[in-house]
Structure formats: structure tokens, C-alpha cells
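J.: need the 3D shape of this:
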Amino acid sequence: MKRAITLVFIMTLMLSAKDYTNNPKTIEFMDKLVQKYNFKRTHLEKLFSDVKVQKSALRAFRPKVKKNRTPEQIAALKKRYPKYGAWDRYAKHKVSDSRVKEGVEFIKRHRTIFEKVEKKYTVPKEYIAAIIGIETAYGRNVGKYQIFDTLTTLAFEKNRRNKFFQKELMKFILLSKTEKFNPKNVYGSYAGAIGLGQFMPSNYEAYGVDFNGDGRITLQKPEDAIASVANYMKQNGWRKGEPVATRVGYEGMRFKAYETGYRKTYDRAQLKGIRPKEKWDYSGKVRLIKLNKEKYDELWYGAKNFFVITRYNHSAYYAMSVHQLATKIAARMKEK
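T.: Next comes the predicted model:
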């Protein structure tokens, strides 16, 4: 019986593995690595000859097809995702009390690193920790996908972002050479993101920092990961000492008076009937950030630093969850 199970397991692995060395696009890809970057073809052929196709990753990037849903399916979706309360559902886990507690512990555990990083990059430690907390639960969940196989699957199996993933695969292979690691031994997310801060290979190259001075950028190590997240924020325009966001008041329960979102900016004088709930010393342009709660819309001003957080993940809800988590972490640290 055990032998039969073992044979089935081996057959499953064999069936899921694929040889990409005869794929015309892969051949062209390898040619570039050989001719432009002096890679050995035998090394590349060995890598691409045994790739486990990551079907679950591929499903996330398949071309979107409009579905003709039945009335019953539509009703089920509405029940699962009601019109109101989107922010409540989103923030439930992102800004949980346990995540705040773990954030405080994470900063305390790496206090010396955070102090040095904050001094160099001027990004507050609670915001760095909040990003790492939301991305990987402070390093507990960095992903279980083999990055080389995942990026190869997404680069050469048909999906809506082939070109993007071909570029990321190229960056990843180049990184394996400069940073001296085996590309088959790196694991991360279904999209190919790596380390505590979930950097794509292109961001790894652009913003990665060897903060512990060991000659390598290792985003799985807290020293390098913390500094790299801070560097990412700094390079994208983080302004020292400036606020991120503040709650504002308006008349009514649902806000429709002005366009909301992180892209649209206003002079505060333009916004009639909207006032910060607390004193807010910020004279720059603001964004109106609307949080869809179950019983009302919560409205916030977002400053330039709020926009900077959206460069990490292009979502107002993501940036607000980082801000609220960071604020709660900072408050909890003051209590102790």
C-alpha cells in the first residue's frame, strides 16, 4: 500500500513538472541571458528543464472573463459581500489587536536595528513594522511558493501579465548571480514576492539594502528587510516629520460630495463643509479617503506620506490599514 502511494506521489510530481527548454520564448529568454549577461547556457537549461508549473499562481492571473451569473449566484455574492461594510471586513484582520501586540514585540525584538534604520531613512519604526506585519505577519508567512518555478510559470504560461513576469524573472535570475544564491532555493508568494517585506525582484534590486554588511541583500533577514522597507518609502518620497492622515467630519452618513481616493488631490480651502476632528498642522494638498463602514462612511484627509504608502501597494485601504496599525503600535509602545 505504501509503495502504491509513493508511486502515485512520484507520478504526480512528474506530471506537474515541465521542460521549458524547447519553448521558443524561453529559448529567446535564455539567449539574452547568455549573450548580454554571460550566463552559461548549460546552467540555464538545467534550471528550465525541470519546472513545477504553479497552477494556483497561474489562476490568479488568467485573462478575466465576464461571467454570466444566475440570480441565485448574484444573491449569494451580495450576501457574502454586502454593499456596506467593506472597510470593516478589510480591517478586521489587518488591524487586529493581536497584530498590534505582535508589532510591538517585533520592534522590541529588533530595537537596535529599528533605531539605526529610523535615524538613517527618517521613516518611523511603527510604519516599517506595520508594513511587514501586514505583508507577512512579521515574517511568519513569507510564502511557500518556489520563486523560480512561480515566475517561470507566470512568464511563459498564457496569462494577462506575461511581459511583466518575464521582466521579473529576468531580474530574479540576475539577482541570483549578484547575490550568490541558488534560484531554486528561494520561496515567497504566489506572485513572486520575496522576504519579510514581500519585494518583487525588480524592487529587490532597486530598494534592497545590505544593512548587516555581510555582502548580500537577504530580505529574509530582519536587518536587511527592515532597512529595505524604509529605503523603499524614503526613495518614494517619504517626508520626515509630516503626518500621514487624519479623521475629518462631514454632514450626513454617506459621503458623495467630492471625488475620493488616493490619486485625487485638493487644496483644503476647496473642501466646503469638511473639517479635521483634531488639530492638524499640515498645509499641503490632501486626498479624501473614504472608508465604507456598515452604518456610515468614515472620511479622512490623506497627506503626501499617505500617498507614499500607496506606492508600496496601490490601494487606499492598504495605506489606511498601515496607518492605523502603525498608530496603534506607537500608542501601545507609549503605554509600556
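J.: okay, CA-based contacts and neighbour counts for the rest of this
T.: OK.
J.: strands of the stretch 101-250 of the chain, start to end?
T.: Under the criterion DSSP state E, counting those that start in this stretch, the stretch 101-250 of the chain contains strands at 145-146, 187-188, 245-249.
J.: gap between the second one and the chain center?
T.: How far strand 187-188 lies from its chain's middle: 13 Å, per CA atoms, centre = their mean, to the nearest Å.
J.: can you list contacts of stretch 7-20?
T.: Contact with stretch 7-20 is made by 26, 48-53, as judged by CA atoms under 8 Å, 6 or more residues apart in numbering.
J.: filter these to the buried ones?
T.: 26, 48, 50-53 (16 or more other CA atoms under 10 Å).
J.: CSV please, covering the strands of the stretch 101-250 of the chain and showing distance to residue 7 and mean neighbour count.
T.: Listed next are those as CSV, based on distance: least, CA to CA, whole Å; neighbours: other CA atoms under 10 Å:
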stretch, distance to residue 7, mean neighbour count
strand 145-146, 23, 20
strand 187-188, 26, 22
strand 245-249, 58, 18
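J.: for the comparison step, fold the sequence that follows:
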Amino acid sequence: MCVWHPFPTCLVMVCMKKNTCIALLAVLLFTACSCGVPKTRKPPTFEHEIFDKLCQKLEHDGFDAKKLNSYYKNPAVTFEQSGISLFFRHNESRLNYDQFLDEASIRKARHYMDTHRIWLIKAEQRFGVDREIITAVLLVETRLGTFLGGSKTFNILSSLAALSDPDNREMFWQYIQPLTDMTHGEYDRRARDKSQWAYSELKSLLAYMDREGLTDPAAITGSYAGASGIPQFMPSNIMKLAVDGDMDGRVDLYTHPDAIMSVASFLHFHGWKPGMDHKDAYNVLLNYNRSSYYANTILEIYEKLQKQNIVKRARGGKPWGRNRGNRPGPGIS
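T.: Take a look at the predicted model:
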């Protein structure tokens, strides 16, 4: 390896011949510049060419080459090294789910149920999913649509999918190595697994864009994990379970009617039933997020909203939902 030394030997030599010293300096300067090794390690530079093999693979799988070319030549489409690094550092247990259980959050959830009462009723009638559980999910996912995430979904999925290429994977390792406790082997296995998963989700995203006539790959934003919209659906779930709630001819999960109806559709598909017991409700919610912290929090919010509903009805107010009787209790530890 060639390393630039700040004090080359020739600089401290006493040159008996002026021309000889000049020649030595020229050789050293040329060597240092041609190697280009910096004093400190910097993250690798990723260009659009990193997606070339990915584009070829997508084209082979039936996607239009002209569209792919326009997407990946878009200046807003970049390799999201900072964003996808979270896949190798993120720890679910560190998330503070208690923030959704305080009185201020529950009050906002009740207000949301009043504001969007018509759509919640329609979702409940169509899918048999309690409006309180729909609201609880939306509260935790995006604070009822007020925090949608700023990551570009297309970039995140493309960047992860591009790690199927060994050269890309090794280049990204140089960036992530100081930021993770993983060994190189652990990183390599996780990167390969995640690239396969991301490629499948990327294909669903492209299919969704084609179906909805979307042409800007950078327009869809969401979490670092590739989920988007108010309910934070992955593209595969958008294609399979998202619903046009307001019947405007398109599925737009950044609108509340479509988000509400789509959460109900998702939970119904995975087995939610009115009056289901605690254990079954918990297991259904794990399909939304494979985290016990997450499922426990959703159930606790659900119970708080149902109790508030009973109190409101007892005081003569208009209830948010029907009393199911057999409600899930506090979360499972």
C-alpha cells in the first residue's frame, strides 16, 4: 500500500546536485498523487453506476428499460448510505413507545376519532375492525399522519437491493464498519438477506408506480425501512392490501380515508375479529411489526380508547365505537 508520508526522506537530505534533488522530489510527488490515499479514511463515493446491475436485473424481470433509465438517471436518486446504515445499527428495544401512552397522545387520538369518524365507521362496517385499534396503529406509526418520515423510499430500496453485488457490498462495508458491532461475516450475511428482501419490495414499488401513473421516483417518502404513507405500508402490502377508501380512483396512503381503510384491510386479512381475545389480538398485530414492544403498546392504547369511549357514552355523548365486551387488556410482557 502506498501511503503519503508528511516528511519524505529526500526533504531532509542534503542535495549535492540540484537536479538530482528536484528529480527525487518529482518522483515522490507523482507517487503520492497517483496513489491518492488520504490521511484519514473517508466514506466511499457512490455514483449512479452502482445501480447499473440492478437496472439490468429489473429489466430482465420485465420492467420497462426506458422507465428504469429515467428513474435512475434522476439526480434525486442516490445511494442512501446513511439511511440504509440503520439496518445494521437499529435496535427496536431502544424506541420509546411510552411516549404514545401519555394523556396528551391519547387526547389527540380521541380528537382524530372525532375528526375522521365517518371513515372509521365505514372501515369498521366493511372489515369488522374496531376503530380504536385502527387509530392506535396510526398513532404509533406516524402520530396520526403528522410524522411521515423523510427518507426516499425508492432510494432506500434501490440502495439495499444494490448490495446483492459483491463489489457494492464490500464498498459499503468500508463505510459501515466503524458504525456497527457486526463482524464482516455477520454484515455480509445480513446485507445479502436484506438485498433480496429489498429487491422484492422494489419490484412492488415499481408496479405500484406503474399502476398509479407515478413518474417521480423521489416523490414517495417514508421511513428508513422503506415504509410509506400515514399507515407506513411496505410496497408489497400496498399492492396487496391498500384500499381506495374515498373512491377517487387511486390508492393514496397520504390521505386519511385511504389510510384508515387500508389499516382495516390489513388487520382483517391477518385475522382481526370483533371481540377477539387478548392473545389473538396480540398475534395479529405482530404481522404489522414483529416487535413485542410495538404490539403491547398498540393494545394498551386500544384499551385506553375503549375505556374513554365507555365513559363518553355513559355521560350521554356520541360514542366513537361499540363496546365489544371482550377487549384485549394491557400488553403481554
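J.: out of the buried ones among the contacts of stretch 7-20 of structure 1, which are inside helices?
T.: 26, 48 (DSSP state H).
J.: and which of the buried ones among the contacts of stretch 7-20 of structure 1 is nearest residue 247 of structure 1?
T.: Of all those, residue 247 of structure 1 sits closest to residue 53, with 46.3 Å by CA to CA.
J.: for the longest helix anywhere in structure 1, give me the average deviation versus structure 2.
T.: Among the segments of structure 1 that qualify as a helix by DSSP H, the longest is helix 316-335. Comparison of helix 316-335 of structure 1 with structure 2 after fitting gives an average deviation of 1.6 Å (mean CA distance after the TM-score superposition for structure 1).
J.: ok now stretch 9-24 of structure 1, how far from the chain's centre?
T.: 30 Å.
J.: for residue 227 of structure 1, list the residues it contacts.
T.: So residue 227 of structure 1 contacts 117, 208-209, 211 (CA under 8 Å, 6+ apart).
J.: cool, and residue 187 of structure 1?
T.: Residues in contact with residue 187 of structure 1 (CA under 8 Å, 6+ apart) are 142-147, 194.
J.: residue ranges of the helices in the stretch 51-200 of structure 2, please?
T.: 52-60, 65-72, 81-84, 103-115, 117-127, 131-142, 153-161, 166-176, 184-212 (DSSP state H, counting those that start in this stretch).
J.: could those be laid out in CSV, adding distance to residue 35 of structure 2?
T.: Below are those laid out as CSV (distance: least, CA to CA, whole Å):
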stretch, distance to residue 35 of structure 2
helix 52-60, 27
helix 65-72, 31
helix 81-84, 25
helix 103-115, 57
helix 117-127, 64
helix 131-142, 48
helix 153-161, 28
helix 166-176, 18
helix 184-212, 26
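J.: residue in structure 1 matching residue 186 of structure 2?
T.: With TM-score structural alignment as the criterion, residue 186 of structure 2 has no equivalent in structure 1.
J.: what's around residue 186 of structure 2, how many residues?
T.: The tally of other residues near residue 186 of structure 2 (other CA atoms under 10 Å) stands at 11.
J.: ok, it to residue 90 of structure 2 distance?
T.: 15 Å (CA to CA, to the nearest Å).
J.: residue 304 of structure 2 too?
T.: Residue 304 of structure 2 sits 29 Å away from residue 90 of structure 2, going by CA to CA.
J.: higher neighbour count, the two?
T.: Just comparing residue 304 of structure 2 and residue 90: by other CA under 10 Å the higher neighbour count belongs to residue 304, 18 against 12.
J.: structure 1: which residue goes with that one?
T.: Aligned partner of residue 304 of structure 2 by TM-score structural alignment: residue 328.
J.: thought residue 100 was touching its match, still the case?
T.: Yes: between residue 328 of structure 1 and residue 100 there is a contact under CA atoms under 8 Å: 6.4 Å.
J.: aligned partner of residue 272 of structure 2 in structure 1?
T.: Aligning on TM-score structural alignment places residue 272 of structure 2 opposite residue 238 in structure 1.
J.: now do the contacts for the nearest residue to that match once chain neighbours are set aside.
T.: Closest residue in space to residue 238 of structure 1, ignoring its immediate chain neighbours: residue 305 at 5.6 Å, by CA to CA, 6 or more residues apart in numbering. Residues in contact with residue 305 of structure 1 (CA under 8 Å, 6+ apart) are 237-239, 242-244.
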